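Asker: Dropping a prediction and its sequence here:
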Amino acid sequence: MSASKDQRALDMFMGAEPLQKIRDELGFKTVTSAEAAIRRALAEKRKGKDYDTERQLELERIDAMFRIEYPLAKQGDSAAMSTCLSLSEKRMRLLDKPGDHEGITASYEATLKALAITDADSALVATGRAVARQIDYALRHGQGQEVTKALYLVPHLMNVLRELGATPAARKQLKEYAGTAAAESDGEPVDELTAFRRRKFGI
């Protein structure tokens, strides 16, 4: 299948053309083969474009635009000043992507280290990490409604921590379960999270 035909299929698809029309006009045997061509074209466009590469390219574009506008801003052009401020804000957001080094995310990671986490908890742990990072990012760079919306994520983070047994109420419940489990197992040591799972899920 030629790359040019794949690209034409992608162009038509991006233009909201139905797959049946793409199949008929470009001579694909089936809708499935048209879909495959679109996926190939998308994959070709993504070659060499990982996150870090894309981020650096965007920074270079922003810097290039800033160099054009900054001399005008220094001369008192109010529109150029506004553009420079906007470009600077975008640049800082790209430079300071969500991470694990501070704020709620750092506290979340510290909490995880104190828990008896297993591979079965991986999806839950990753969900909590994503929420914590987004909250931190919005608090550092957001304004007004952006910050307010980010704070709406806090209950979701609390739900993750509760499921992991990392809130005061959850820890109290885990200790109660552990005590009951130890009694039922003739004093055999049972960690709190395992005891909780045995009582709640029978595992």
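Answerer: That came through fine.
Asker: Every contact and neighbour count from this point should use C-alpha atoms.
Answerer: OK.
Asker: now Ala150, nearest residue through space, not along the chain?
Answerer: In this structure, Ala150 finds its nearest non-sequential neighbour in Ile135, 5.2 Å apart by CA to CA, 6 or more residues apart in numbering.
Asker: What separation do you get for that neighbour and Ser122?
Answerer: 20 Å (CA to CA, to the nearest Å).
Asker: Between the two, tell me which one has more neighbours.
Answerer: Comparing Ile135 with Ser122 by other CA atoms under 10 Å, the one with more neighbours is Ile135, at 26 against 11.
Asker: Check which helix or strand the more buried one maps to.
Answerer: Counting by DSSP states H and E, the element that carries Ile135 is helix 122-141.
Asker: same check, this time on Ala9
Answerer: Ala9 belongs to helix 3-14, assigned by DSSP H and E.
Asker: How about Glu25?
Answerer: Going by DSSP H and E, Glu25 is in helix 19-26.
Asker: to the chain's geometric centre, what's the distance from that helix?
Answerer: 35 Å (CA atoms, centre = their mean, to the nearest Å).
Asker: ok and that helix relative to helix 3-14, angle-wise?
Answerer: 150 degrees (axes from the mean of the first three to the mean of the last three CA atoms, to 10 degrees).
Asker: Pull out the buried residues from helix 19-26.
Answerer: 19, 21-23 (16 or more other CA atoms under 10 Å).
Asker: In terms of secondary structure, what does the following helix or strand past that helix contact?
Answerer: Per DSSP H and E, the first helix or strand lying C-terminal to helix 19-26 is helix 31-45. Contacts defined by 3 or more CA pairs under 8 Å, 6 or more residues apart in numbering; DSSP states H and E place helix 31-45 against helix 3-14, helix 19-26.
Asker: want to compare, so here's the second one:
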Amino acid sequence: MNKFFTSLSVMLVAFLLWSNKPAGDGYKPGDKARDFSLKNIDGKMLSLATFPEATKGAIVVFTCNHCPFSKMYEDRIIALDAKYKPKGYPVVAINPNDPSRVPDDSFEKMIERAKEKGFTFPYLVDETQEIAKTYGATNTPHVFVLEKKGKDWIVRFVGAIDDNAKDASQVKERYVEEAVDNLLSGKKVSKAQVKAIGCTIKWKQS
């Protein structure tokens, strides 16, 4: 009888862990990414297709307000937008977290944070978490560099922004910059996927 209850408990824990994970494995380099229509902090809906600066592609960053890793990368995300938006690869930030689990990631707090930091890019809310699950985002921050090919958006890079979250001055590999520079030069992305480092996304609990 004890063995039965032990097995039942293990199965229940496994189910709960599984039910809080995103569906599917998400996108890999070379996949065609889904466009989206999400609410920006200005209250307007935004999609990649209607984003005028995204003439060649986009740097999609799943991020949030509360995560220490996201905070450490905010200035670098702003710098990415400043460098690559004029070249056709603007940043699009998406907050996928469930605000009922983390109140600091509420839409109102997103507006406050964007104003405080002077975000130069859209900061969208993924209220249903459908886009984060579709893309396969697991952490904040988690980056997907997309190349625009006609009406399609092709994933060219997935992973971390660079190799040193804690100290920008000690960065040796700038993964996102290298990827976008490769694309702008008409080259194949030399390192198309690296592990995303950051806080786990706070999924809605069943």
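Answerer: Yes, it's here. Keep in mind it's a predicted model, so treat the numbers as computed, not measured.
Asker: May I have the TM-score of the superposed chains?
Answerer: Remark: TM-score between the superposed chains equals 0.24 [TM-score structural alignment, normalised by the length of the first structure]; 81 aligned residues with a CA RMSD of 5.5 Å.
Asker: hmm, back to that, now the helix holding Ala9 of the first structure: buried residues?
Answerer: Result for helix 3-14 of the first structure [16+ other CA under 10 Å]: buried residues 5-10, 12-13.
Asker: ok, residues contacting it?
Answerer: 19, 22, 26, 34, 37-38, 40-42 (CA atoms under 8 Å, 6 or more residues apart in numbering).
Asker: farthest-separated two in the residues you listed?
Answerer: With distances taken as CA to CA, the most widely separated pair in the contacts of helix 3-14 of the first structure is Leu26 and Leu42, at 17.2 Å.
Asker: how much space between Leu17 of the second structure and Arg76 of the second structure?
Answerer: 33 Å.
Asker: More neighbours: which of those two?
Answerer: Taking other CA under 10 Å, Leu17 of the second structure and Arg76 do not tie; Arg76 has more neighbours (16 against 11).
Asker: looking at it, Cys199 of the second structure is touching Met72, isn't it?
Answerer: No. Using CA atoms under 8 Å, Cys199 of the second structure makes no contact with Met72, being 11.8 Å away.
Asker: Return the set of buried residues in the longest helix belonging to the first structure.
Answerer: In the first structure, assigned by DSSP state H, the helix with the most residues is helix 51-74. Judged by neighbour count (16+ other CA under 10 Å), helix 51-74 of the first structure contains these buried residues: 55, 59, 62-63, 66, 69-70, 73.
Asker: what does stretch 149-162 of the first structure give?
Answerer: Quick answer for stretch 149-162 of the first structure (16+ other CA under 10 Å): 150-151, 154, 157, 160-161.
Asker: got CSV for these, with distance to Leu112 of the first structure too?
Answerer: Listed next are those as CSV, based on distance: CA to CA, whole Å:
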residue, distance to Leu112 of the first structure
Ala150, 22
Leu151, 21
Val154, 17
Leu157, 13
Val160, 11
Leu161, 9
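Asker: Narrow the residues you listed to those in helices?
Answerer: 150-151, 154, 157, 160-161.
Asker: and the two most separated of the residues you listed?
Answerer: Longest span within those, CA to CA: Ala150 and Leu161, 17.2 Å.
Asker: Please report the distance of the most centrally placed residue in the first structure from Ala150 of the first structure.
Answerer: In the first structure, the centroid-proximal residue (CA atoms, centre = their mean) is Ala130; its distance is 5.4 Å. Relative to Ala150 of the first structure, Ala130 of the first structure is positioned 12 Å away (CA to CA).
Asker: returning to that earlier point: select, out of the helices and strands packed on helix 31-45 of the first structure, the one closest to Arg171 of the first structure.
Answerer: helix 3-14 (51.4 Å).
Asker: That closest one vs helix 31-45, what angle?
Answerer: Using the same axes, to 10 degrees: helix 3-14 of the first structure against helix 31-45 is 100 degrees.
Asker: Thr105 of the first structure reaches Tyr137, doesn't it?
Answerer: No. In this structure Thr105 of the first structure lies outside contact range of Tyr137 using CA under 8 Å: 9.8 Å.
Asker: what's the neighbour count on Asn2 of the second structure?
Answerer: Quick note: Asn2 of the second structure (other CA under 10 Å) scores 7 neighbours.
Asker: Apologies, that question was intended for Arg197 of the first structure.
Answerer: Count around Arg197 of the first structure with other CA under 10 Å applied: 13.
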